[in-house]
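Colleague: Only the shape, not the letters, is given here:
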């Protein structure tokens, strides 16, 4: 007997993940494909968009084959898509990319365009229309960068995509972008009007057709015959518009209601606070929510899992060993303070030239101390973001942790201890692909599923209040360390750009 399922795929920074889910939210099959991004120059982070589609096809095929090998008869009734962002993929009239896709805030190449657009339009007007100051996270300046620096490529550009909308296009032929993603193309989108700001679109994206706007769970179209032949998904299957992975991940754990904060532990760390009021603050990102009537204040660390992976590779020790040694190191990492800005930093300092700093090292420190200092550094970054959000007026009443990093109890505990926050952990932390599958199910179900039933909370991590004085003091040292080293670090960053290898793989 056929088993009705929804299929969700998320294109992430270091891998693409897929999930096949039945009507009750039970995972029928999963698949993952690792990939690299390209870093051709300092501050550049790119990816070949052809990989996004080829990996979708491979994941869909693998999951359907896996389910059938288990004796099931999966019937895909809807497809959910999700991806990292905001990214800038420009294609020609035949949907062929004119260059590699430029990724989100970890790509800092458009600093000159951020400065120019800000000067031309004025900070107050940019914030009034788009909600946020321009930064490395904004997609608009990256479009301008292509026009300025690669005019031949830009001359061929006709359409703008991000990973989720690119998959929707390849699956259905629809040219759409969801409102949440669009709100991160500052300054091209009007946050309060929830529409493209036509004067600035014509000025800064000339020659590019503005995609139709949908909400994340809206149906973009149905699978074409050609896409069905490649993927094995039946022609005519509905496909949702999808959205950026952090927002889809928030959906996957039910952290998308007013008062919720989603904390995503991944290659980077991402925070999304949801409310109904448009909050504007210079150091965070103001966006439209995944659903009508919601607004978000969002932020992100440029490294988190990337930092722990760097230490693992550097020391040659596996994660279990490093975690055990970090746990043996006392809170405060035996007198170490680390700044986690190894790839610059996004919010709240918005400093692409920030760099990693480790202060207090002695010959007596070991790799466990360093690993604990890294975990505490990311926790300090989370605290810095949360305090900035609350100062801007965010009403944070509930915090939900999600992502691969939630599998490590020590990291979760350190974040709660440093921030003083209780974190709820759901049963399923597979991430954005699961949220995409849920949105797809909701789009086609006569009886709307509830994420609380699909994915209930199963754990709570509470802070050790006895550690509050220690971490309060370390947090002040963390802030002071950045302030006191900023000038020197910026000089070092300038020198690094001059000596950066021409091609570095992430």
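Modeller: Looks like it came in fine. Quick caveat, the model's predicted, so the values are computed rather than measured.
Colleague: can we go C-alpha only for contacts and neighbour counts from here?
Modeller: OK.
Colleague: OK, contacts around the closest residue to residue 216 other than its chain neighbours?
Modeller: Nearest residue to residue 216 in three dimensions, chain neighbours excluded: residue 242, at 4.5 Å (C-alpha to C-alpha, 6 or more residues apart in numbering). Contact partners of residue 242, counting by C-alpha atoms under 8 Å, 6 or more residues apart in numbering, are 80-82, 164-165, 178, 215-218, 248, 436, 439.
Colleague: Please compare the first structure with the one that follows:
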């Protein structure tokens, strides 16, 4: 079983939710995250490169609840993740793995941060128990087995959250095997030995360690990728039948435009960004529009922005002294050959399509098999992961895209303060009208 990380689920003593989950994309705790980042007494906590004072993490969300929803905060017996919530549903125990627990600033030596717990008047027992990835925590409850029609002797093995399960489901068997899970958002991580010396300063790139084998998954997850095409579908094709075949139409129209989308560059930060940089205020923007441009140019600019997002992540991973030799890709976006070829051309890396589209589920199987067979996950991945197609980068297109990528990056940097100014302005206007917070 797996789910996304950074979804805060608040439950009562019976394990029932007391409010809607605060999702990873929920930005309401931005102020609380900023306060944590500026608190000198927490400086040592954030020397851990896997911890971020970001609105997507759990403690900023808990702080926001304590200030804005005190009744919910008081009624909550357990502050958990969606993984620990589902694990409790199956086993009666609120348990998660140590990589998911890092979103609560859990350290494998120090545990949960006592200072933050004390400030909030909480106890570590109100957070999930933490175990190693691949731990067998016992059988599922009889009531669950009866309800789902499962054998009563099924064991429950704790895996990890979706992006890291998909890392294994993409088959990283060699150093520099980059795994790219292309769903609504995108995860990109590369395999490095546990002894690798990395420099993770200046970005939100993480190096998350697995024990069997001793390997680092270096990278992160952005805020949106395949979801950009969903946005294009509903926004630029509102009168078209909204089926899967519409994506074929979008791809065909994008091919009618030229490389560079006729001079249109799209900043794709519709939900802000969390990796390789953290900016909840960043937003989308079409740059360079002229009267000559048509829908095909806008759609191509969005496709190309997906390649630019991937290149930015690859660049920051490589800046950390990790290597990315290939991109082993899976997820819904890989159904679009056009998007896969653009990724190869923009990054200059071969893109290999994982044969199993649902590679997150495959990754969970690999983790579970590792526990059952007492073998390392890399060996099992080598045994079960296959690839259906390979996209090679075109050197000429890569050179042209490199110039466009530089412009793409400069557009964000030159508008960073404008994005913050916009967010502050909208918040003030909204407070003037309603006197309440607005989720940007």
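Modeller: Good, I have the coordinates. For clarity, every value in this text was computed on a predicted model and none was experimentally measured.
Colleague: Counterpart of the residue nearest to residue 216 of the first structure over in the second structure?
Modeller: The alignment partner of residue 242 of the first structure in the second structure, by TM-score structural alignment, is residue 159.
Colleague: if I look at that match, how far off is residue 174 of the second structure?
Modeller: Distance, residue 159 of the second structure to residue 174 of the second structure, using C-alpha to C-alpha, to the nearest Å: 22 Å.
Colleague: Now do the residue nearest to residue 216 of the first structure against residue 173 of the first structure, distance only.
Modeller: In terms of C-alpha to C-alpha, residue 242 of the first structure sits 15 Å off from residue 173 of the first structure.
Colleague: do residue 369 of the first structure as well
Modeller: Distance of residue 369 of the first structure to residue 173 of the first structure, given as C-alpha to C-alpha: 52 Å.
Colleague: Among the two, which residue is more densely surrounded?
Modeller: residue 369 (25 against 16; other C-alpha atoms under 10 Å).
Colleague: Please, which helix or strand holds that one?
Modeller: helix 367-391 (DSSP states H and E).
Colleague: For that helix, buried residues please.
Modeller: 367-386, 388-389 (16 or more other C-alpha atoms under 10 Å).
Colleague: repeat for stretch 164-184 of the first structure
Modeller: 164-184.
Colleague: again, but for stretch 412-432 of the second structure
Modeller: Applying 16+ other C-alpha under 10 Å to stretch 412-432 of the second structure flags 412, 419, 423, 427 as buried.
Colleague: Just the strands from the stretch 1-150 of the second structure, written as ranges.
Modeller: 8-11, 78-81, 95-97, 129-131, 135-139 (DSSP state E, counting those that start in this stretch).
Colleague: ugh, wrong one, the stretch 201-350 of the first structure
Modeller: Taking DSSP E, counting those that start in this stretch as the criterion, the stretch 201-350 of the first structure carries its strands at 212-214, 219-222, 238-240, 243-244, 260-265, 269-275, 285-288, 295-301, 337-339.
Colleague: Can you say which of these is nearest to residue 320 of the first structure?
Modeller: Using C-alpha to C-alpha as the measure, strand 260-265 is the one of the strands of the stretch 201-350 of the first structure that comes nearest residue 320 of the first structure, at 17.6 Å.
Colleague: Mean per-residue distance, that closest one versus the second structure.
Modeller: Compared with the second structure after the fit, strand 260-265 of the first structure shows a mean deviation of 1.6 Å (mean C-alpha distance after the TM-score superposition for the first structure).
Colleague: what do you get for stretch 433-443 of the first structure?
Modeller: Mean for stretch 433-443 of the first structure is 2.8 Å (mean C-alpha distance after the TM-score superposition for the first structure).
Colleague: Now that stretch: buried residues?
Modeller: Those would be 433, 434, 435, 436, 437, 438, 439, 440, 441, 442, 443, for stretch 433-443 of the first structure by 16+ other C-alpha under 10 Å.
Colleague: For residue 308 of the first structure, state which of those residues is nearest.
Modeller: The closest of those, once distances to residue 308 of the first structure are taken by C-alpha to C-alpha, is residue 433, at 23.4 Å.
Colleague: a helix runs through that closest one, doesn't it?
Modeller: Yes. Counting by DSSP: H, G, I helix; E, B strand; the rest coil, residue 433 of the first structure is found in a helix.
Colleague: ok, it - contacts?
Modeller: Contacts of residue 433 of the first structure by C-alpha under 8 Å, 6+ apart are 8, 9, 10, 17, 18, 19, 80, 81, 82, 248, 249.
Colleague: What distance do you get for it to residue 250 of the first structure?
Modeller: Counting by C-alpha to C-alpha, the gap from residue 433 of the first structure to residue 250 of the first structure is 11 Å.
Colleague: when you align them, which residue in the second structure goes with residue 225 of the first structure?
Modeller: Checking TM-score structural alignment: residue 225 of the first structure goes with residue 142.
Colleague: That match contacts residue 152, correct?
Modeller: Yes. With contact defined as C-alpha atoms under 8 Å, residue 142 of the second structure counts as touching residue 152 (5.9 Å).
Colleague: so what corresponds to residue 443 of the first structure in the second structure?
Modeller: That one, residue 443 of the first structure, aligns with residue 371 by TM-score structural alignment.
Colleague: If you tally nearby residues, what's the number for residue 388 of the second structure?
Modeller: Residue 388 of the second structure: 9 neighbours (other C-alpha under 10 Å).
Colleague: Which element, helix or strand, includes the equivalent of it over in the first structure?
Modeller: In the first structure, the residue paired with residue 388 of the second structure is residue 458, using TM-score structural alignment. Per DSSP H and E: residue 458 of the first structure is located in strand 457-461.
Colleague: Tell me the helices and strands packed up against that strand.
Modeller: In this structure, strand 457-461 of the first structure makes packing contacts with helix 409-419, strand 423-426, judged by 3 or more C-alpha pairs under 8 Å, 6 or more residues apart in numbering; DSSP states H and E.
Colleague: That one vs the second structure, mean deviation?
Modeller: So strand 457-461 of the first structure averages 2.1 Å relative to the second structure (mean C-alpha distance after the TM-score superposition for the first structure).
Colleague: hmm, who's touching that strand?
Modeller: 412, 413, 416, 422, 423, 424, 425, 426, 427.
Colleague: Under the alignment, what does the fourth one map to in the second structure?
Modeller: Residue correspondence to the second structure (TM-score structural alignment): residue 422 of the first structure is matched to residue 350.
Colleague: And for residue 82 of the first structure?
Modeller: Per TM-score structural alignment, residue 82 of the first structure is aligned with residue 2.
Colleague: One more: residue 270 of the first structure?
Modeller: Using TM-score structural alignment, residue 270 of the first structure pairs with residue 187 in the second structure.
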